[in-house]
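Provided below for reference: sequence and predicted model.
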Amino acid sequence: MASAWERKWQYSDLGKKVVFLPSILLCELFIDPGFPMMLHGVLLLLDVSGFTTLSEKCVQRSGPDRGAEELAQTLNAFMRDILEEVLAFGGDILKFAGDAVLVLWRATQPQLPKAITLALQCCRKIQKKYGTRDTHVGLRLHLKIGISTGTLAFLSVRGGDQQYFFIYSRALNDVIEAQSLSAAHQVMLSQTCWEQCEQWRIWAKPLPGRRVVKVVGMRRLSRQQCQVAVGQLDQYTAEWHLEGSGLRRPALKMPNDPDVATRLEKHLPAAVLHKLHQDVPLELCSELRLVTSLFVQLQFVVRINVEDLSRSLSDSSSMISEIISPHKGEINKTLLFDKGCTFLCVFGFSGAKLASESIHALECAMQIVRMASTRLTKLQRVSVGVSSGMAFCGLTGHPERFEHTALGFKVNLAARMMVSYPGLVSCDAETYAASRLPSDCFKELPRRNMKGVTNSPTVYQYVGITEKW
């Protein structure tokens, strides 16, 4: 894995932080705004279909240790090629979600048609070159891509000592729907995106009964036209640039600025800061570790305005951080989809290992449910999935834009349990066994089919430590 992050240039000290963050956070407008900031843009959601099944097959073929490493190597090789194209077309990589990536082309209202063309040409090229990938376990991966556009609310909220950002808008819901309706080698546009694009360049077919159109062809831009278009949008996507650096993201060579560094550090996970403060080279920030993954989904009421949502997200982030931090857990990922917010919390990263880790995670899960139910006024439902097992803990993405996260079948399983058993604290058999808690702390749940999981595992509901125990 070390060679995956090596480049002929060296990042600046500040660049080592920038590489974990989207370019939009470098813009002056988004320096800890404290309230929703409105912008226009084009969203792209790219998902690798078959990732959960791949993670399961890697473990079945090579065992939990080697399987987790093989999964990370396969995903990184695939993602590097794809994200190289995204960066070349001026896309700002906002969020990673394991096997999915959310990208933004920020633009003014008049520039949206050209931004849509850029995003679409990028996607068509990606689907042509990388739309299908055969893996070493005999499984074929496919890309599913959706594009939308509109007015976006940029939300920046505090959670403990850290800062988290979210994008919220109808366009986010639209891009999720478009991507979900996509199939292998397809690109789907939301209806709003279709209405605002340069239609004379695009051949498309509407999907009956859906506000989505399937792109079947387009008049492509020349390389020079693409470069001009990217340059025109660039002033709106990243304001910190250096010429002649040879990087897709010249901001990685930014001179050191203590004020900027301090601000950016608030957005970095504790595991990343721990490595950076120890001057650990980026290529050595990955390892295999036994961790416990805790996925939390907070489903808010349907009718919630952006101000109330921003307040709820801030309260949620602070509450979860307050609960898990004393137990050495950390919020690794935050995602906002369709008025539901998902947090990935990880227990057991380097420098944060405790004995009886599964008990800490389960009790944190129960506290989150109890406190969320009483403190979050706009909450409709809270669901938690907890799993334990070997995971690849390290860098995933592209050498110029990556994240530090946990990857593995058990991590995916926690997310699937969270969705399949709504309103409960669910856990896998390994967490149940490792906790060594009495059986009356748990209830075995009916087996359910989970997306991408071929053999439905035994799942338990954690009901809490009883007074009897």
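Cool, the structure landed.

Going by C-alpha atoms from here, please, whenever you check contacts or count neighbours.
Will do.

helices and strands around the biggest helix by length in the chain, which ones?
When the chain is parsed with DSSP state H, its longest helix is helix 51-88. Packing contacts for helix 51-88, counted by 3 or more Cα pairs under 8 Å, 6 or more residues apart in numbering; DSSP states H and E, involve strand 92-96, helix 112-130, strand 287-300, strand 379-398, strand 401-407, helix 409-420.

now with 6 Å?
Contacts defined by 3 or more Cα pairs under 6 Å, 6 or more residues apart in numbering; DSSP states H and E place helix 51-88 against strand 379-398.

next one: the strand it packs on to chain centre, how far?
10 Å (Cα atoms, centre = their mean, to the nearest Å).

If we go by neighbour counts, what in that strand is buried?
379, 381-398 (16 or more other Cα atoms under 10 Å).

ok, now stretch 94-101?
Quick answer for stretch 94-101 (16+ other Cα under 10 Å): 94-96, 98-101.

Kindly report the same for stretch 184-200.
For stretch 184-200, by 16+ other Cα under 10 Å, it's 185-194, 196-197.

Stretch 59-79 now?
59, 64-76, 78-79.

If you tally nearby residues, what's the number for the residue lying closest to Gly160 once chain neighbours are set aside?
Residue nearest to Gly160 in three dimensions, not counting chain neighbours: Ser318, with 5.2 Å by Cα to Cα, 6 or more residues apart in numbering. Per other Cα atoms under 10 Å, the neighbour tally for Ser318 reads 18.

Tell me which helix or strand Ser318 sits in.
Ser318 is part of helix 306-324, with elements assigned from DSSP states H and E.

Strand 287-300 and that helix, what's the angle between them?
Between the axis of helix 306-324 and that of strand 287-300 there is an angle of 140 degrees, by axes from the mean of the first three to the mean of the last three Cα atoms, to 10 degrees.

Distance from the helix or strand just after helix 306-324 to the middle of the chain?
Where DSSP H and E defines the elements, the next helix or strand beyond helix 306-324 is strand 329-337. Remark: strand 329-337 is offset 8 Å from the chain centroid, using Cα atoms, centre = their mean.

Structure two is appended below for comparative analysis:
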Amino acid sequence: MKALGKSPDKGREAAGVNFPSRLVQLAAFLPDLLLYNDHCSVQRTLPSVETFNGVLLCAEITGVLLYGGDILNFTGDGLLVLWKGSRSQLSNIITLVAEYSLRMQWWFEYTCSSMDLELQLKIGLSAGHVSQLIVGDEKCQYLLVTGQQVDDARLAQSLAETWEVILSPNCWELCKRDILEAKKIPGQKAVKLRYVKNLHQDYSCHCGKWISSLQKFSGILRRNASILSPNSEHEKALRRFVVGNILEKIDDNQPLKFFSELRPLTVVFVKLQFYESIKMPESCGSIQEATVHISGTIESSRGKILKISTFGKVQMAARMLMLYPGLIACDEVTYSKSGLPSRFFKKLPDEEMNDAVTSEVKYEYLGRKKNP
């Protein structure tokens, strides 16, 4: 517990632990896209939108910081990573990300076979315009990326078989085809990456210098955010993007190993669907309105929005959302722990899930009004 009347610095001295500044601890939970954004200020007008060029990787993977990737979002066992750059840099970045993807595929396959692990790794790449959207209110704010390239990365990943890397049509169009060898996929414009050809000396030298510049301090620190200087205004802006229980641990100067938690939760997924013809300003306004409304509604019951994602949802609750559209569905544990009479629920028909086989019974919540 944090002692009253003591400064954070005195608390650190008493504990005999050298804690990084609060700004650095906040940065550990946020992507660089947010940390070094010009719009990261307390006075930001919401929703805030920025468009830039980049290469996106959608996969179930770790270790991307070694190659300069910025982890934007985790969703269950999915991962979305961004390499931001100018339009002229995209072809080189695609080559870098393709090389990294193949190396990670080899490493995962070798590790799984040697340790007898049943893991699957499927990677999809896309490149082009990406939009960054910040929504929320004066208390909490959320960063998400959206646009055609996010959808393309997700689609490319869904087309991949185990240990495959799929390039979206736009990624294949922008890449250096004299370096990347790919195979066409029947009925698709996306292609399967086979291998990266021997890189010519100039590119290898350039790529090596780029990666070396990212791996500072002999590989101990992978992010510039690790050495951020204390800045009260920057810290105040970033605090709005971190959930409350993490902020409490940071303010209490708790060691990083205590930040992970395991607690019973009730999780609700809400899916927003837009017409394909909708324009970016309209969709951003709708997401902002939904965010503020949902946050205000669940706040009275101590509910919080944990994540807003645009690139897939793979947890059990999200799978049920996809399997039973238009219904309020729940699992057997939620049904039994709700304390409500059985007449408020109806058993749902079994549906086979694409990436998970489960025999668990699922229910539709009918509501009190339908069953007085």
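Looks like it arrived, so ask away. Since the model is a prediction, treat every value here as computed from it, not as a measurement.

Quick check: TM-score for this pair?
Here the TM-score for the pair of chains, by TM-score structural alignment, normalised by the length of structure 2, is 0.86; 349 aligned residues with a Cα RMSD of 2.8 Å.

still on that earlier bit, what's the matching residue for the residue nearest to Gly160 of structure 1 over in structure 2?
Mapped onto structure 2 by TM-score structural alignment, Ser318 of structure 1 lines up with Val292.

what's the residue closest to the geometric middle of structure 2?
Asn73 (1.0 Å; Cα atoms, centre = their mean).

Skipping adjacent residues, who's closest to that one in space?
Leu80 (5.4 Å).

ditto for Lys347 of structure 2
Tyr363 (4.5 Å).

how close does that neighbour sit to Lys313 of structure 2?
20 Å (Cα to Cα, to the nearest Å).

With Glu360 of structure 2 instead?
Glu360 of structure 2 is 19 Å from Lys313 of structure 2, by Cα to Cα.

ok, how many other residues are close to the alignment partner in structure 2 of Arg249 of structure 1?
If you follow Arg249 of structure 1 across to structure 2 using TM-score structural alignment, you land on Arg223. Using other Cα under 10 Å, Arg223 of structure 2 has 20 neighbouring residues.

Equivalent analysis for the one 3 residues further on, please.
Here the neighbour count serves as a burial measure; for Ser226 of structure 2 (other Cα under 10 Å) it reads 15.

now swap in Pro206 of structure 1 and tell me
16.

I figured it hits Val213, correct?
Yes - judged on Cα atoms under 6 Å, Pro206 of structure 1 makes contact with Val213 at a distance of 4.1 Å.

Next, count neighbours for the counterpart of Met104 of structure 2 in structure 1.
Under the alignment defined by TM-score structural alignment, Met104 of structure 2 corresponds to Ile126 in structure 1. For Ile126 of structure 1, the count of nearby residues is 21 (other Cα under 10 Å).

Then Asp38 of structure 2?
Other residues close to Asp38 of structure 2 by other Cα under 10 Å number 9.

residue in structure 1 matching it?
Using TM-score structural alignment, Asp38 of structure 2 sits opposite Leu29 in structure 1.

Okay, and the closest residue to Asn18 of structure 2 other than its chain neighbours sits in which element?
Leaving aside its sequence neighbours, Asn18 of structure 2 sits nearest to Arg12 (Cα to Cα, 6+ apart; 6.4 Å). Taking DSSP H and E as the definition, Arg12 of structure 2 sits inside helix 8-15.

do Tyr203 of structure 2 as well
Assigned by DSSP H and E, Tyr203 of structure 2 belongs to helix 201-214.

which position in structure 1 aligns with Ser179 of structure 2?
For the record, residue 179 of structure 2 is Ile, not Ser. Aligned partner of Ile179 of structure 2 by TM-score structural alignment: Arg201.

Over to Ile166 of structure 2?
Under TM-score structural alignment, Ile166 of structure 2 pairs with Met188 in structure 1.

Secondary structure class of that match, three-state.
strand (DSSP: H, G, I helix; E, B strand; the rest coil).

how long is stretch 9-21 of structure 2 end to end?
10 Å.

Check the alignment and tell me where the residue nearest to the centre of structure 2 lands in structure 1.
Per TM-score structural alignment, Asn73 of structure 2 is aligned with Lys95.

pretty sure its match contacts Leu104?
No - the criterion here is Cα under 6 Å, and Lys95 of structure 1 misses it with Leu104 at 9.6 Å.

Ala182 of structure 2 belongs to a helix, doesn't it?
No - counting by three-state DSSP, Ala182 of structure 2 is not found in a helix; it is strand.

My read is that it contacts Lys197, right?
No - counting by Cα under 6 Å, Ala182 of structure 2 does not reach Lys197; the two are 10.6 Å apart.

which of the two has more neighbours?
Taking other Cα under 10 Å, Ala182 of structure 2 and Lys197 do not tie; Ala182 has more neighbours (18 against 12).

separation between the more buried one and Leu80 of structure 2?
Taken as Cα to Cα, the span from Ala182 of structure 2 to Leu80 of structure 2 is 22 Å.

Tell me the buried residues in stretch 418-426 of structure 1?
Buried residues in stretch 418-426 of structure 1 (16+ other Cα under 10 Å): 418-426.

Now which residue in structure 1 aligns to Tyr328 of structure 2?
No, residue 328 of structure 2 isn't Tyr; it's Ile. With TM-score structural alignment as the criterion, Ile328 of structure 2 matches Val425.
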